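Q: with the sequence up front, the predicted model follows.
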Amino acid sequence: MNNVSVVFDTPSGSVTAVDSVTEHVPHASFVSIVGPSGCGKSTLLAVISGLQKASNGAVSIAGRPVTGPDPKIGVVFQEDSTLPWRNVEENVCFAMQMIGIDKATQRKRAQDAIELVGLAGFEKSYPSMLSGGMRQRVALARTLAVQPEVVLMDEPFAALDQQTRLFLGAEVRQIWARTHQTVVFVTHDISEAILLSQQVWVMSYRPGTIIDVVDIDLPDSRDAGVVSTPRFNELHNRIWSSLQAESKRGFAQQETASK
C-alpha cells in the first residue's frame, strides 16, 4: 500500500475514511488489523481487494497493481455468504465456476478445500442444515478453492460465540501454515488478533491511518493457553493502550457532532 487514501462524498460533505496508509505485508505472512469502530478497517480491506477504488495512492501485489477484483485475491466476509439453494460442494464450486475453471478441476479443488476446513462428510448438506460456524467454513473453503495468493478476511467470526471463534481461529491459523498464503485479517478482538497473527496493525479513529505496527513474537505453535503468559499480556496492553486513546477520541468527536 503506497499512500492510500479514501474519501467519500456525503450529504454533509467529504469524509476521509482512510488517510495516507503506506504499509507492506510480507509474502506468506499473517497480518491482523484492529481499530475503533468506523475507523476504516473494512474500507482499507476493500481497497486491497480491488472492490473499492482508492481516492489517492495505489495497492500492488507482487509488483502487480490492483485495479479491480482479481481471482488471485480471495475475500471472506463477515456476513453469511452461502447460497441457500446450493449444497456445500456446489457452494464451494461457485467462485470457480465464475472464473471458468473446468468441472473436473472444480470437483478436485472443492473436495480438497472441504477437507482442509474440516467439512468432509457434509458435501451434500445445505446451509440450512449447518451451524453458523460451519457456514463460515464453507465460505472459507470457497475462497481457498480458487487458490488465491492473498486471502482477506473481514471480521469473519464476528457473529459467532466466543468458543466457536477460538476454535475456528485455530483452524484458520493451521490452514495458513499449510497453504503459505498471505492473510490480512480484520477484527475488533485484540486477543484474536494476537493469537492468529505474526503482526498486528493498529488503526486510528477516522480518518484511519496506521498508528502502530506490533510484531507478535510468540511461538509459531501457539494455542489459546498462550493468553496467560506475560508476553501475551504485554502485547495486549500495548495494543489496548493505543485503541483506548483512539476510541475515546472517536466518542468525543461523535458527541461534538451530535450537539
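A: Right, received. Where do you want to start?
Q: C-alpha from now on. contacts and neighbour counts both.
A: Will do.
Q: give me the number of residues near residue 167?
A: For residue 167, the neighbour count with other Cα atoms under 10 Å is 13.
Q: and the comparison structure, right after this:
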Amino acid sequence: ALNPSGTEQLWIIDMYGFVLAGLLITMGNIGDRIGRRKLLIIGSVIFGLASVAAAFATDPTTLIIERAIQGIGGATLMPSTLALVRNMFHDEKQRRSAIAVWSAGLSAGAALGPIVSGLLLNWFPWNSVFLINAPVIVLLLALVPALVPEYRLPQGQAGKFDFTSALLSLGGVLSVIWGLKETAVNGFSTLPAVAIAAGAVLGYVFVRRQKTLDHPMIDPQLFRNRDFGASMTVSIACSFCL
C-alpha cells in the first residue's frame, strides 16, 4: 500500500527488534532506578501511541520511524514485567507459577501473533495489525496502577546511572545485529564483518567495565552460578537458532 522498496520493506519488519534488542539492558537498569511500574506505564504509552501513529503512516520512512519508537516502548515491557513478578510474589512456589504464566504468555503471543496478523490482513486493511495494540494498551494502563505495586531499588543499591555502559551495550548489540542482518541480505562483505567485530569489541569492553563498577548494569558474577549460566546459555542458543 505504501510502495516501499525492498530495503525499506526489510527495515519496516526489522526496525522494531533492532531497537528493542539494543535497549533491553539499559531499560531494565532505568526501571531499577525510577520504578519498574512507572517504566512499564511510560513504555506502554510510548508503544501504544507509536502503534496508532504507525497505523496511519502515509509513507515507508514514517512507518520505519514509528516502528523504531515502538521498539523503544517495547524494550521497557519485558524487563519491567519480569522484574515486577519477582517483587510481587515472594513465596517461591507462587513465584515459579507466576514466571510460568509470564513465559507461557510470551510464548503464546509469539506463536499467535503471525496467525492473528494473517487473519486481520485477510479481512481488514494493513493498519489493523497496529491498531489491535491500542485496546490492549488501554486495558493495561487501566489495570496496572490498581493491581501492580511499585518497586525500585533502594538508593544505596542502585548507584548512579552509567551512561558509558549504556552506550557500550547499545553500540555492541546494534553493531552485531546490523552486521548479521546485512550479511544475511547481501552476503559477506567487509563492512558488515567490521561491524560485527566492532560490536564484539564493544561487548568485551562493556563486560570488563561491569567488573570494575560498584553498581554494574549486569553483574558478571551471576554467570558463575551454574543454574543461571546454564539457563542463559540455552536461552541464547535457542534465540540465535530462531
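A: Nice, thanks for sending it over. None of the values given here were measured: they were computed from a predicted structure.
Q: just the TM-score for the two chains, thanks.
A: The TM-score (TM-score structural alignment, normalised by the length of structure 2) is 0.25; 101 aligned residues with a Cα RMSD of 5.9 Å.
Q: residues in contact with stretch 184-196 of structure 2?
A: The contact list for stretch 184-196 of structure 2 (Cα atoms under 8 Å, 6 or more residues apart in numbering) reads 175-180, 182-183.
Q: if you rank the residues you listed by neighbours, which is first?
A: With neighbours taken as other Cα under 10 Å, the top of the contacts of stretch 184-196 of structure 2 is residue 175, carrying 24 neighbours.
Q: in contact with the nearest residue to residue 173 of structure 1 once chain neighbours are set aside, which residues are there?
A: Using Cα to Cα, 6 or more residues apart in numbering and skipping residues adjacent in sequence, the residue nearest residue 173 of structure 1 is residue 196, 6.0 Å away. Shown in contact with residue 196 of structure 1 (Cα under 8 Å, 6+ apart): 30, 32, 169-170, 173.
Q: re the thing from before, next, format the contacts of stretch 184-196 of structure 2 as CSV and append distance to residue 135 of structure 2 and secondary structure.
A: Listed next are these as CSV, based on distance: Cα to Cα, whole Å; DSSP: H, G, I helix; E, B strand; the rest coil:
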residue, distance to residue 135 of structure 2, secondary structure
175, 35, helix
176, 35, helix
177, 32, helix
178, 33, helix
179, 36, helix
180, 35, helix
182, 36, helix
183, 38, helix
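Q: burial of residue 202 of structure 1, as a residue count?
A: A count of neighbours around residue 202 of structure 1, defined by other Cα under 10 Å, yields 25.
Q: can you give me the neighbour number for residue 2 of structure 1?
A: Neighbour count of residue 2 of structure 1, defined by other Cα under 10 Å: 14.
Q: how far away is it from residue 202 of structure 1?
A: Distance of residue 2 of structure 1 to residue 202 of structure 1, computed by Cα to Cα, to the nearest Å: 17 Å.
Q: same check, this time on residue 94 of structure 1
A: Taking Cα to Cα, one finds residue 94 of structure 1 at 34 Å from residue 202 of structure 1.
Q: now swap in residue 169 of structure 1 and tell me
A: 19 Å.
Q: and for residue 13 of structure 1?
A: According to Cα to Cα, residue 13 of structure 1 stands 27 Å off from residue 202 of structure 1.
Q: and if you look at residue 139 of structure 1?
A: From residue 139 of structure 1 over to residue 202 of structure 1 (counting by Cα to Cα), the distance is 26 Å.
Q: kindly report the same for residue 252 of structure 1.
A: Relative to residue 202 of structure 1, residue 252 of structure 1 is positioned 19 Å away (Cα to Cα).
Q: repeat for residue 144 of structure 1
A: Separation of residue 144 of structure 1 from residue 202 of structure 1 (Cα to Cα) stands at 27 Å.
Q: give the residue farthest from the middle of structure 2.
A: Distance from the centre of structure 2 peaks at residue 123, with 29.7 Å (Cα atoms, centre = their mean).
Q: which elements pack onto the helix ranked longest in structure 2?
A: Scanning structure 2 for the longest helix, with DSSP state H as the assignment, gives helix 92-123. Contacts defined by 3 or more Cα pairs under 8 Å, 6 or more residues apart in numbering; DSSP states H and E place helix 92-123 of structure 2 against helix 60-88, helix 128-131.
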